[in-house]
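K.L.:
structure here, sequence nowhere to be found:
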């Protein structure tokens, strides 16, 4: 198997050496991070005000981090439920957040079309199977809860669920229309090209050493002076001075099959290019790719002491084997199919699981992130919001409840290492308990108590 993301096939293998910053410079807005958040922010700033000088700094190449490694779900999913948002901001603000996320799915597709980005955007929705009685109980409760907030989730009986995805042990499932499939690396590369066409600058191979009001210092010692500084570093935020406890970098891993035949797809389903998962506690996710493979991922890799991020952590053979076995158990139609790729990367999790976006009006330092793996759409919403904040516009986006949210810091080590890894193990144990008993897991309550989520 190829030990690199499937999405990178046919893309540039490394950064453009000629784009690297080679001296001091100035800009109206400097953005640290060349993933979706940074590029969407640059794109919407330039679309609203073409006169701006916008500079994006990227340590490797655009899409090197989660933006080029993820499962390609452009979804209205959010790591904290509307009930949680309503407790602090009220029910109407919670509904506004739900609507904004749903609109964002469409916006990503519209922007890709407008800019001629061939990223395979297909809004077939999300099918999440209930593959045990316990999962079915939990799924039906989610449908009932979602009706209050207008999230659009519908219950599928077993036959309806199997019609969308002919998996094993199907007791039912849910379907939500507010999700699309994309090829993430094509989207991020196309977005970077759009930023450059609109007059923005993208400097790859330019790692940043420090961020301060009005100033960014690169690892090479070059200084960028700007009125606004935006941090869009997601999991890599933990590597920045003074930011180690801002987010926990937790790894998510993926595998991909060889392209499947039309006959195989006729047996499997996903005819509308739905993305798919099931209602277990340990997150899994998959999609039918633009070249008719299955790309399939999930959690399970350990959190590493001290919020470390290393290339070696992108691979974990036990998790890769578990993912292949899980997919083959779900879809026995894959018997004899070759798995061609396996890869991974870190995502950022704030202590309260709550993504945030904001701009300090005094220091003019902005930020966005902590998406907990739901960032393909959320980063677009963040980019539009940051553009409005930088331009001083009071809009519906700038009044959303995640704007200005501040999560508390993660615990120091060893508590952080113990807590995060304990949460992963409890989620795995809860799934085993449900498979054995057929009832919602008692251990799931421990997970909620541990995470506060």
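P.N.:
Right, received. Where do you want to start? Bear in mind that the values here come from a model prediction, so they are computed numbers and not experimental data.

K.L.:
C-alpha from now on. contacts and neighbour counts both.
P.N.:
Noted.

K.L.:
okay, residue 280 and residue 224: tell me how far apart.
P.N.:
46 Å (C-alpha to C-alpha, to the nearest Å).

K.L.:
and the nearest residue to residue 117 once chain neighbours are set aside, how many neighbours does it have?
P.N.:
Excluding its sequence neighbours, the residue lying closest to residue 117 (C-alpha to C-alpha, 6 or more residues apart in numbering) is residue 190, at 5.4 Å. Neighbourhood size, residue 190 [other C-alpha atoms under 10 Å]: 18.

K.L.:
for residue 429, same thing?
P.N.:
Other residues close to residue 429 by other C-alpha under 10 Å number 18.

K.L.:
A helix includes it, no?
P.N.:
Yes - under DSSP: H, G, I helix; E, B strand; the rest coil, residue 429 sits within a helix.

K.L.:
how close does it sit to residue 278?
P.N.:
From residue 429 to residue 278 the distance is 16 Å (C-alpha to C-alpha).

K.L.:
residue 216 too?
P.N.:
For residue 216, the distance to residue 278 - C-alpha to C-alpha - is 43 Å.

K.L.:
what of residue 122?
P.N.:
Distance from residue 122 to residue 278, by C-alpha to C-alpha: 20 Å.

K.L.:
the more surrounded of these two?
P.N.:
Neighbour count, other C-alpha under 10 Å: between residue 122 and residue 278, residue 278 has more, with 23 against 18.

K.L.:
would you agree that one is in contact with residue 134?
P.N.:
No - using C-alpha atoms under 8 Å, residue 278 is not in contact with residue 134; the gap is 11.7 Å.

K.L.:
so what's residue 227 up against?
P.N.:
27-29, 214, 364 (C-alpha atoms under 8 Å, 6 or more residues apart in numbering).

K.L.:
could you look up the next helix or strand downstream of the host helix or strand of it?
P.N.:
Using DSSP states H and E, residue 227 sits in strand 223-231. Note on strand 223-231: by DSSP H and E, the next helix or strand toward the C-terminus is strand 248-257.

K.L.:
against that first model, consider the following:
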């Protein structure tokens, strides 16, 4: 697959220390637990397994290097977001289960902060919350609806409605009519978190091999290009790369998200732009965008819009879409005109995994010893931690409140075969763009937005 594209996060690590590579698997092995995938899901699972039972022999197998996928490339939101809505969970499992799932995610943001402190991981963790701005009347109506919806769910997400003046106190964007704010998000440097977590896994006795590609994941056996691993428990933690494994071609659809980062910006810019308390930010539009002010005063800004590629293809060249990078830069300048002349120093991207019903899930079959987690739809920094803790409980036979959460054992139906999958996913992306254009033009909620919501279950 080659090295990831020009990520700010990896550059930030490499400039401080010469990058090193862990050795590959050296022939056949036998362990207690083999985890396929060295991203957040795999590493959190290994970490909590070793915390529960330090005597376990845990091996993490990574095809490239730790954090090569979305774990090391994302926008740096450690949030309580889930891809599935609370209403969708309640429809299948009831109100109490839906609230338990939401509260577990809120606790997860704090849990990651606790691990960062305990393991002394320097990853720029600042819990500043998220502000989502409304910049036309349709977006403002959506903001009001979201706050009312949260109130109907006992205010579980702590969502506040900000007026225009309150919004300006947090973020200085153009044409802000208002915003929503939740405290349940932390800004992080994701590559530092994933690297620090990998070191913590090794410190607690786990082993990680890199440059070792799994070609088959079966109950109690992982076959790789470097040898065969026998294990009592096998965890597949491959997210967007899942379709590359035999038998999993239609489990998730890999969809790309792209990001740009500016040079460090002067204090005069931040005096107007705000984000002084580590807030992450977004906009109440249909095409998902996300941003943060980094620890060294850059703007990092990303979003969807890159196409889904036929037959769930994942290739390095898909990380770089000049059309999408240009659109992101225009959107960023529209939000913050003062950034127009700033240099964009880094451009990168990567795939995320979308289940057919936009529902993340955790699985473990005690009879086969096979477990998995994924389908995070880009909300994986925190969701992976909850998944890792849950898998550790399931594997060790520890019955907790996590093992009864409604995403445990959830089965998403498979994606349609091609070309229907290609047509459907890309049509959804186009619908989001058209809905935003309609709302910018009319100021009224787009009819296409309702169609899009019906497709995604939101």
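P.N.:
Great, that's in hand. Bear in mind the structure is a predicted one, so any value in this text is a computation, not a measurement.

K.L.:
give me the TM-score for these two chains.
P.N.:
Between these two chains, after superposing, the TM-score reads 0.98 (TM-score structural alignment, normalised by the length of structure 1); 451 aligned residues with a C-alpha RMSD of 1.3 Å.

K.L.:
helices along structure 2, start to end?
P.N.:
8-14, 40-52, 86-93, 95-118, 137-152, 164-170, 190-203, 267-273, 322-335, 380-396, 420-442, 447-456 (DSSP state H).

K.L.:
out of these, nearest to residue 311 of structure 2?
P.N.:
Nearest to residue 311 of structure 2 among the helices of structure 2 is helix 420-442 (7.5 Å), distances taken as C-alpha to C-alpha.

K.L.:
so what touches that closest one?
P.N.:
Under C-alpha under 8 Å, 6+ apart, the answer for helix 420-442 of structure 2 is 136, 138, 285-287, 305, 307-311, 415, 444-449, 452, 455.

K.L.:
ditto for stretch 127-147 of structure 2
P.N.:
159-161, 167, 170-171, 174-187, 277-285, 439-440, 443-446.

K.L.:
buried sites along stretch 265-277 of structure 1?
P.N.:
265, 268-270, 273-277 (16 or more other C-alpha atoms under 10 Å).

K.L.:
show the contacting residues for the residue mapped onto residue 361 of structure 2 from structure 1.
P.N.:
In structure 1, residue 361 of structure 2 lines up with residue 356, judged by TM-score structural alignment. Applying C-alpha under 8 Å, 6+ apart, we find residue 356 of structure 1 in contact with 367-370, 402-406.

K.L.:
returning to what we had before: let's see if you can find the most crowded of the contacts of residue 227 of structure 1.
P.N.:
residue 29 leads these on contacts (other C-alpha under 10 Å) with 24 neighbours.

K.L.:
would you mind finding the match for it in structure 2?
P.N.:
Matched to structure 2 by TM-score structural alignment, residue 29 of structure 1 sits across from residue 33.

K.L.:
state the distance from its match to residue 58 of structure 2.
P.N.:
5 Å.

K.L.:
over to residue 67 of structure 2?
P.N.:
In terms of C-alpha to C-alpha, residue 67 of structure 2 sits 18 Å off from residue 58 of structure 2.

K.L.:
same question, residue 153 of structure 2
P.N.:
40 Å.

K.L.:
the two - which one has more neighbours?
P.N.:
Each of residue 153 of structure 2 and residue 58 has its neighbours counted (other C-alpha under 10 Å); residue 58 has more, 26 against 15.

K.L.:
wait, what's in contact with that one?
P.N.:
Contacts of residue 58 of structure 2 (C-alpha under 8 Å, 6+ apart): 31-35, 46, 50, 205-207.

K.L.:
that one maps to what in structure 1?
P.N.:
That one, residue 58 of structure 2, aligns with residue 54 by TM-score structural alignment.

K.L.:
what's the match for residue 139 of structure 2 in structure 1?
P.N.:
Under TM-score structural alignment, residue 139 of structure 2 pairs with residue 135 in structure 1.

K.L.:
how many neighbours does its match have?
P.N.:
Around residue 135 of structure 1 there are 27 residues (other C-alpha under 10 Å).

K.L.:
tell me how far it lies from residue 280 of structure 1.
P.N.:
Taking C-alpha to C-alpha, one finds residue 135 of structure 1 at 7 Å from residue 280 of structure 1.

K.L.:
surely residue 276 of structure 2 is in contact with residue 168?
P.N.:
No - between residue 276 of structure 2 and residue 168 there is no contact under C-alpha under 8 Å: 11.7 Å.

K.L.:
what comes up buried for stretch 90-109 of structure 2?
P.N.:
90, 97-102, 104-106, 108-109.

K.L.:
one more: stretch 284-293 of structure 1?
P.N.:
So for stretch 284-293 of structure 1, counting by 16+ other C-alpha under 10 Å, buried means 284-290, 292-293.

K.L.:
kindly report the same for stretch 178-197 of structure 2.
P.N.:
178-197.

K.L.:
so that stretch matches what in structure 1?
P.N.:
Taking TM-score structural alignment, stretch 178-197 of structure 2 hits residues 172-191 over in structure 1.

K.L.:
how about stretch 75-93 of structure 2?
P.N.:
Counting by TM-score structural alignment, stretch 75-93 of structure 2 corresponds to 71-89 in structure 1.

K.L.:
what's the end-to-end length of that stretch?
P.N.:
Span of stretch 71-89 of structure 1 from end to end, C-alpha to C-alpha: 31 Å.

K.L.:
got the buried residues for that stretch?
P.N.:
For stretch 71-89 of structure 1, by 16+ other C-alpha under 10 Å, it's 71-79, 81-83, 85.

K.L.:
how deep is the equivalent of residue 110 of structure 2 over in structure 1 tucked in, by neighbour count?
P.N.:
Aligning on TM-score structural alignment places residue 110 of structure 2 opposite residue 106 in structure 1. Other residues lying near residue 106 of structure 1 total 18 when counted by other C-alpha under 10 Å.

K.L.:
same thing with the one 3 residues further on?
P.N.:
The local packing count at residue 109 of structure 1 equals 20, with neighbours defined by other C-alpha under 10 Å.

K.L.:
repeat that for residue 125 of structure 1.
P.N.:
Considering only other C-alpha under 10 Å, residue 125 of structure 1 is surrounded by 24 other residues.

K.L.:
again, but for residue 433 of structure 1
P.N.:
18.

K.L.:
can you check the one 5 residues further on too?
P.N.:
The burial count assigned to residue 438 of structure 1 is 16, neighbours taken as other C-alpha under 10 Å.
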